[in-house]
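>>> Could you look at this predicted model? Sequence included:
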Amino acid sequence: PDPLVVPGGESLSDVFRRSVGVIEEIIENNGGETIQICSHDAVNKVLLCHFLGLELSSFWKFKQGNGCINIIDVLDRNNFMIMLVNDTCHLGGIVDSTAEGAL
């Protein structure tokens, strides 16, 4: 999937670099604070790859439904604990229809 670039868009590697750069800056500037970040499924998935130490090729192993919640506990700059992934219970059972169309 990485070589594919939508005209005027970014490659998956570009999304990864941009997203990880921003999240590292947020962590650096807000250490110890609870932070809420809202994003699209592609950004969520590259960040999950980053936090789990996975290659970007693992991007397609995740589904992110619309409005899902992921909780990542930042222990320190290089240590993360994934607490929750793709939770949509707050949406009242529409998870199946939101995750089906996800990347």
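Sure, I can see it. In this text, all values refer to a predicted model and were calculated from it rather than measured experimentally. Residues are numbered from 1 along each chain as shown.
>>> CA only for contacts and neighbour counts going forward, please
Fine.
>>> For Ile23, see how far away the closest residue in space to Ser19 that isn't next to it in sequence is.
Residue nearest to Ser19 in three dimensions, not counting chain neighbours: Val43, with 6.5 Å by C-alpha to C-alpha, 6 or more residues apart in numbering. Applying C-alpha to C-alpha, to the nearest Å, the value for Val43 to Ile23 is 11 Å.
>>> Who has more neighbours out of these two?
Taking neighbours as other C-alpha atoms under 10 Å, Val43 and Ile23 compare with Val43 leading, 19 against 13.
>>> here's the one I want to compare it with:
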Amino acid sequence: MGTRGQRCGMPSESQSYATGYATARTCLATLARISPECTAITFRELLLTLDDLHDGATPATYPLIAGRADLLLWLESAVRRMIAAGGDADALELILRISRAV
């Protein structure tokens, strides 16, 4: 992990945070895949923003089949887990708020 990720509040050894991050990435990627193009662009941008907080140290996403409502609930849970583990609350809350608004 680069120093930038640590400055942004990503705990370097938190399993809870890493699990939350992987889940959040997967939810955003799936939302981008299942959404109409005009909305998918926003979810792709949010995924890039999330990855940028971590200086490119990104976990793999995993296949997920779910509807929008479930994905947003899982995303919220993942973001809450990341914040509880010491993540950048302001940046993560912004990603969550924009996701809900799209």
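The structure has been received and is ready for your questions. Computed from a prediction, not measured in an experiment: that's the story for all the values here.
>>> Quick check: TM-score for this pair?
Here the superposed chains carry a TM-score of 0.33, computed using TM-score structural alignment, normalised by the length of structure 2; 57 aligned residues with a C-alpha RMSD of 4.5 Å.
>>> dump the residue contacts of the residue nearest to Ser19 of structure 1.
If you count contacts by C-alpha atoms under 8 Å, 6 or more residues apart in numbering, Val43 of structure 1 has them with 15-16, 19.
>>> which among the residues you listed gets closest to His50 of structure 1?
Nearest to His50 of structure 1 among the contacts of Val43 of structure 1: Phe16, at 8.2 Å, using C-alpha to C-alpha.
>>> does that closest one count as helix, strand or coil?
Here Phe16 of structure 1 is helix, with the state taken from DSSP: H, G, I helix; E, B strand; the rest coil.
>>> which element is the closest residue to it other than its chain neighbours on?
Nearest non-adjacent residue to Phe16 of structure 1, counting by C-alpha to C-alpha, 6+ apart: Val46, 5.6 Å away. According to DSSP states H and E, Val46 of structure 1 maps onto helix 41-52.
>>> repeat for Tyr21 of structure 2
helix 15-34.
>>> Likewise for Ile82 of structure 1?
strand 79-87.
>>> Now do the buried residues in the next helix or strand after that strand.
For strand 79-87 of structure 1, the following helix or strand on the C-terminal side (DSSP H and E) is helix 95-100. Neighbour-count burial for helix 95-100 of structure 1 flags 95, 98-99 (criterion: 16 or more other C-alpha atoms under 10 Å).
>>> is it possible to export those residues to JSON lines including distance to Glu28 of structure 1?
Compiled in JSON lines, the buried residues of helix 95-100 of structure 1 are given as follows (distance: C-alpha to C-alpha, whole Å):
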{"residue": "Val95", "distance to Glu28 of structure 1": "33"}
{"residue": "Thr98", "distance to Glu28 of structure 1": "33"}
{"residue": "Ala99", "distance to Glu28 of structure 1": "32"}
